[in-house]
Every structure is written in C-alpha cells, then in structure tokens.
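[1] Sequence and predicted structure below; questions after.
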Amino acid sequence: MTRMIFVNLPVRNLAASRDFYIALGGTVNPQFSDEQSNCLLLSEAIGVMLLTHERYGQFTSRPIGDARRETQTLLAINVDSRADVDSTVDRAASAGGRADPNPLQDHGFMYSRSIEDPDGYVWEVFWMDPAVASGEKPAG
C-alpha cells in the first residue's frame, strides 16, 4: 500500500475552500466528503482534508489559529514546468486565493511562487529541473 499524507485544514467556508483546492489541482473524493468536510486529492498520495471549524474541533481541544496572522506551516507542491507554476497560481487566485503573498523565487534550476488560500494557508507551487531533482548538478 502506498503511504499517503493528509493535510487537515480548518476552513471558514467549505465551498469556497473546495473551489480553491480544485483550482490548485485537486479532485474531490466523495467517499470522504460530506456537509462538514471535503477531501481533495492532489495526487495518489497527497490529500487535503478541508474541515469546518466545528468538525475540526472534534479532533483537537486546542484553539484554531488564524493563518492570516500567524504562520504555522509552509506547504509546497510541485508541478511539471515553470509555466505550470504560473498557470496554477493564476487559476488558484481566480478561485479566491491571493497570489504571491511571499516573494517569487527563481534559482534557474528551481522556480516557485506562492498562493494563499481563502483561510490564509500558504502553498508554494514549485518546479525543479528533473536533472537536479535526480541528483545531478544544475547546468551553468
């Protein structure tokens, strides 16, 4: 069995967050979605669980923080090309996200931009030269 990771996020507006994550490249898994939660698969091994504050509170007694004011994590997802970085950020921004809350990074062999979801969670969308990812040194 492939190991999976599920990022569980408390959200204020389930429908708006679902639309954002679909634009980010996710597909809804109806098996784990209902009126208080949506499961969006970003790949065969990566899922994002969007949970209303009420549902999220069933899993922890800690208060829910405000991701717009404090940072707790920085999430990153790769795409196939530099152009895909830009188109993914543009699609997600059109679906209620805020493009580039952090500076764009261009190191030649790696290119990334960030997108903030409707609740303030920041995702880095990045491309890395496949040769570098496999352990080869970047050209130049």
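    Structure's in. What do you need?
[2] Please count neighbours and contacts with C-alpha atoms only from this point.
    OK.
[3] So for the chain, the centremost residue is which one?
    residue 123 (4.6 Å; CA atoms, centre = their mean).
[4] Could I get the contacting residues of the residue lying closest to that one once chain neighbours are set aside?
    Closest residue to residue 123 apart from its sequence neighbours, by CA to CA, 6 or more residues apart in numbering: residue 75 at 4.8 Å. For residue 75, the contact set (CA atoms under 8 Å, 6 or more residues apart in numbering) comprises 122-124.
[5] Check the spacing between residue 75 and residue 54 real quick.
    Here residue 75 is placed at a distance of 23 Å from residue 54 (CA to CA, to the nearest Å).
[6] Can you list the helices and strands that the helix or strand where the residue nearest to the centre of the chain lies packs against?
    Element membership for residue 123, per DSSP states H and E: strand 122-128. Strand 122-128 sits against strand 75-78, helix 82-94, strand 110-116, with contacts defined as 3 or more CA pairs under 8 Å, 6 or more residues apart in numbering; DSSP states H and E.
[7] take a look at this one as well, against the first:
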Amino acid sequence: MATSVFINLPVSDLARSKDFYTSFGWTLNPNFSNDDAGAIVISDTIYVMILTHSHWAQFTDKPVADATATSAVINAISVEESAEIDSLVDQAVAAGAIEGKAQDLGFMRSRSFADPDGHSWEIMWMDPIAQTGDWEAVQAKYGEQQPV
C-alpha cells in the first residue's frame, strides 16, 4: 500500500475554501466532506482536509494559528512540467490567493501563494537530471547554479 499524505488545515469559511481549492483542478471527495470538513484530492496519495475551526479543535488543544500573520509550514507540491507551475498559481491567484515568492535556479523553479486563510503553498518543478543528484550534469546544462 502506498503511503498517503493528509494535510489538515483549519479554515474560517469552509464553503469559500471548498470553492477555492476546487477552482484550479483539485477535486472535492464528497464521501469525506460535510458541514465541518472538506476532503480535497490533489492526487492518488495527497489529500488536503480543510476543517472548520470547531472541527479542528477536536484534534488538538492548541489554538488555531493566524496563518496570515505567522508561518509554520509551507506545503510544497511538485509538478511534472515547469509550465504547470504558472497555470496552477495563476488560477489560485485568480481565485483569491495572494502570490508569494518565486524562485528560478534553472534546474529547479517554483512559485508560491497563500490561500484565503493564509496557508502557504509552493508549486515546484525540478529537472529530472537534478533529481539524480548528478550536479556535474546539472552544471553542464544550467551553469554554476548550486543546489539548495
């Protein structure tokens, strides 16, 4: 069985968050969604559970952080083609996201955004050559950029 990743996010307006996350192609799984939660499917193994604050409180005694004012995590998702970054981030921004920092090292590129509740996302692509760790081949293709 493949390992799955479930990213759980507290949201202030569940309907708005469902609309936001489905606006750029991620899907809502109605079997695991109700008035307190939405199950957003990113891939066969990656899911985002958006939870009302009251439902979130069932899982932790800690208060909900204001993600618009603090940063604790950046949720990074890879794409297969560099152009997919622009498509997804542009659609997220059109749906109400706030665009964040971008990075382009040639062999690796990313753009980021914050969702309506301030949760940080980074959409990134890395050249398959770089994924092998063969930095000589990366430098031959891209120049003297260094891995981060």
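    Nice, thanks for sending it over. Worth saying up front: this structure is predicted, and the values here are computed from it rather than measured.
[8] what TM-score comes out when they're superposed?
    The pair, once superposed, lands on a TM-score of 0.92 when counted by TM-score structural alignment, normalised by the length of the first structure; 138 aligned residues with a CA RMSD of 1.3 Å.
[9] In a markdown table, list the helices and strands packed on strand 122-128 of the first structure along with distance to residue 8 of the first structure.
    Formatted as a markdown table, those follow (distance: least, CA to CA, whole Å):
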| stretch | distance to residue 8 of the first structure |
| --- | --- |
| strand 75-78 | 12 |
| helix 82-94 | 19 |
| strand 110-116 | 16 |
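[10] need the helices for the first structure, in chain order.
    For the first structure, the helices defined by DSSP state H occupy 14-23, 53-56, 82-94, 130-133.
[11] Those: which one's closest to residue 62 of the first structure?
    helix 53-56 (10.1 Å; CA to CA).
[12] distance from that closest one to the second structure after superposition?
    For helix 53-56 of the first structure, the mean distance to aligned residues of the second structure following superposition is 0.7 Å (mean CA distance after the TM-score superposition for the first structure).
[13] quick one: that helix to chain centroid distance?
    How far helix 53-56 of the first structure lies from its chain's middle: 19 Å, per CA atoms, centre = their mean, to the nearest Å.
[14] elements contacting it?
    strand 5-11.
[15] So which bits of the strand it packs on are buried?
    9-11 (16 or more other CA atoms under 10 Å).
[16] before we move on, back to that, most tightly packed of the helices and strands packed on strand 122-128 of the first structure?
    Of all these, strand 110-116 has the most neighbours on average by mean count of other CA atoms under 10 Å, namely a mean of 22.
[17] Nearest spatial neighbour of residue 2 of the first structure, chain-adjacent residues omitted?
    Sequence neighbours aside, residue 45 is the residue nearest to residue 2 of the first structure in space, at 6.9 Å (criterion: CA to CA, 6+ apart).
[18] contacting residues around that neighbour?
    2-5.
[19] The second structure: matching residues for the strand holding residue 123 of the first structure?
    The aligned range for strand 122-128 of the first structure in the second structure is 120-126, by TM-score structural alignment.
[20] so how far is residue 36 of the second structure from the residue nearest to residue 74 of the second structure when sequence neighbours are not counted?
    Excluding the flanking residues, the one nearest residue 74 of the second structure by CA to CA, 6+ apart is residue 120, at 4.9 Å. Separation of residue 120 of the second structure from residue 36 of the second structure (CA to CA): 22 Å.
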